[in-house]
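[1] A structural model of the following input is requested.
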Amino acid sequence: MNFETLLLSIEDGVATITLNRPEVLNALNQHVYLELIQAAEQLANDDEVRAVIITGGEKVFAAGADIRDMAMAGALDIALADRPSAKALEIIENMPKPVIAAIAGYALGGGCELSLVCDVRLAGENAKLGLPEITLGILPGAGGTQRLPRLIGAGKAKEMIFSGDFIDAQEALRVGLVNKVVPTEQLLAEAQRLAKRFAARGAVALRMAKSAIDEGLRMDLQAGLQYEHQCFSLLFATQDQKEGMEAFLQKRRPNFQGK
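    Model prediction:
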């Protein structure tokens, strides 16, 4: 599948989606989101793909939404819009395999919100993250007010959203917005290393683990524990569980088949 605003490559079970609008710092518009929907649906249904990386390259991740698309909109226009952004982010967030954001340069507004739906965020040393919508007289409208507080806590999220200020990679690491900071020139290699590590694990167990975490966060603790046990039990009906435990007992590497 060919895209106009994205680059997509697949190698050794790892898919890499690269935002490709360098002339506008990878600003996100409806066309980008529609192509993200297509790419994410394709990868979600491809059994050969075990992990996904989303990046914008070494210079910029995504410098927010394309303001030209919104400047003349009215309240009714926004309320009745199709919102491909919401659909794209939902599909990525619920993809049944690990998704890693490799963030270099600016990840602002919609770009920051895109990173929030990924399972793991790696940042280059040049990364700057923020939700500056308040400086435009609006608020983060693609999940920022909901996902950011759940990730880093309400207090720090409110500080970032109310001020619109950016934070650098080290501050993002300190508050838990990113998992790791690496030299920018090593960012994609580090993301690929981590993705291949995930890809080597049992695909069914990964899917179940991701579901147990994400669904559990939407439940109270007791319901979450029950859901975790259901996921745990179901894995004992898989070939991967038998292979994993046999390999452990035989002191060899498991050969998971994703079944």
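[2] C-alpha only now, for contacts and for neighbours.
    OK.
[3] Stretch 17-33 spans what distance, first to last residue?
    Start and end residues of stretch 17-33 are separated by 12 Å (CA to CA, to the nearest Å).
[4] Here is the second sequence; please produce its structure so I can put it next to the first one:
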Amino acid sequence: MTYAYETLQVSVEQRVALVTLNRPEKLNALSMKMLAELRSVFEELRIDREVGTVVLTGAGRAFCAGGDLNDMLEGKLQLDYTAGRTLGKTIMAIQGLEKPVICALNGIAAGGGAGVALACDVIYASDKARFSEIYTNIGMLPDCGNLWLLARVVGPYKAKELCFTAEIIDAAEMYRLGIAQRLFPPEELLPASMEFARKLAEGPTKAHAMIKTFIDRGWGLSLEQFYDLEALGLEIIMQSEDFKEGVAAFVEKRKPVFRGQ
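    Next up is the predicted model:
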């Protein structure tokens, strides 16, 4: 499948799609065009059988500095109810992809950029990266799912503090709070993220999809409801070819060859 976008660079190699936010002169600010293209590419990646994992990063020195204020000032971005739903659909396209999404957080993730990063499954960050729910500096309500996503990572009280104060936190604090799972020197970030993504792409992708889905959707379920979901998942996964291959490889003391079936 060929991917051609104005605000994104997309390449696929060894079952890993690398998606790069590509407005470096604007610190990869989220224009309406970029939001639409982000949603589109993740919808396409969902049905691309040649892709098992996705890495999302930013071009230049920023990951994403948030919404494009020029779009707002010029009237291109009217943050009414309809636009808010559009933002949500973009974030849901990232979070709802039934494949692991690794954020290679190369620089500042602020505002909407923070939401885009949090929508990913794992965040590997440069030790120069920064993070901010910067909205209240302009009297704005956090969007892009930030209030829902951040609270589930750092807890409701810390999420409120970060959103009330619009504090910019550094990579070390991101790691301490669990926002970033690993830190790397800038030059090692993308190679490490791609290596991790390739490893996942070679794994049991059907199991990965269920792990992601069950963790994300399990928040709203009672424990009894979750056990029902888990039981259904076990019945499905134990009939998969990958499970049979995994068991056979374990017994035969060899590395399994998973095919996503």
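[5] counterpart of G67 of the second structure in the first structure?
    Aligned by TM-score structural alignment, G67 of the second structure pairs with A65 of the first structure.
[6] Could you count how many residues lie near its match?
    Using other CA atoms under 10 Å, A65 of the first structure has 20 neighbouring residues.
[7] Look up how far H31 of the first structure lies from it.
    Taking CA to CA, one finds A65 of the first structure at 11 Å from H31 of the first structure.
[8] quick one on the thing from earlier: what sits against the match of G67 of the second structure?
    A27, L28, N29, G109, G110, G111 (CA atoms under 8 Å, 6 or more residues apart in numbering).
[9] Do you have the helices of the first structure handy? List them.
    Assigned by DSSP state H, the first structure shows helices spanning 30-44, 75-79, 84-93, 110-116, 144-152, 154-163, 169-175, 187-199, 203-216, 221-234, 239-249.
[10] start and end residues in the second structure for the third one, please.
    Same thing as helix 84-93 of the first structure. The aligned range for helix 84-93 of the first structure is 86-95, by TM-score structural alignment.
[11] The first one now?
    Residue correspondence for helix 30-44 of the first structure in the second structure, counting by TM-score structural alignment: residues 32-46.
[12] how far apart are that stretch and its match in the first structure?
    Here stretch 32-46 of the second structure, set against the first structure after superposition, deviates by a mean of 0.9 Å using mean CA distance after the TM-score superposition for the first structure.
[13] residues of that stretch that come out buried?
    For stretch 32-46 of the second structure, the neighbour count (16 or more other CA atoms under 10 Å) marks 32, 34-43, 45-46 as buried.
[14] Tabulate those (JSON lines), appending distance to E202 of the second structure.
    Listed next are the buried residues of stretch 32-46 of the second structure as JSON lines, based on distance: CA to CA, whole Å:
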{"residue": "M32", "distance to E202 of the second structure": "35"}
{"residue": "M34", "distance to E202 of the second structure": "30"}
{"residue": "L35", "distance to E202 of the second structure": "30"}
{"residue": "A36", "distance to E202 of the second structure": "30"}
{"residue": "E37", "distance to E202 of the second structure": "27"}
{"residue": "L38", "distance to E202 of the second structure": "25"}
{"residue": "R39", "distance to E202 of the second structure": "25"}
{"residue": "S40", "distance to E202 of the second structure": "25"}
{"residue": "V41", "distance to E202 of the second structure": "22"}
{"residue": "F42", "distance to E202 of the second structure": "20"}
{"residue": "E43", "distance to E202 of the second structure": "22"}
{"residue": "L45", "distance to E202 of the second structure": "17"}
{"residue": "R46", "distance to E202 of the second structure": "17"}
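[15] Out of those residues, which comes closest to V16 of the second structure?
    Nearest to V16 of the second structure among the buried residues of stretch 32-46 of the second structure is L45, at 10.3 Å by CA to CA.
[16] Hmm, the closest one is touching V55, no?
    No: L45 of the second structure sits out of contact with V55 when judged by CA atoms under 8 Å, with a separation of 11.5 Å.
[17] Map A127 of the first structure onto the second structure.
    Match for A127 of the first structure (TM-score structural alignment): A129.
[18] I meant to write Q239 of the first structure there.
    Using TM-score structural alignment, Q239 of the first structure sits opposite E241 in the second structure.
[19] I'd like to know how far its match sits from S31 of the second structure.
    Distance from E241 of the second structure to S31 of the second structure, by CA to CA: 43 Å.
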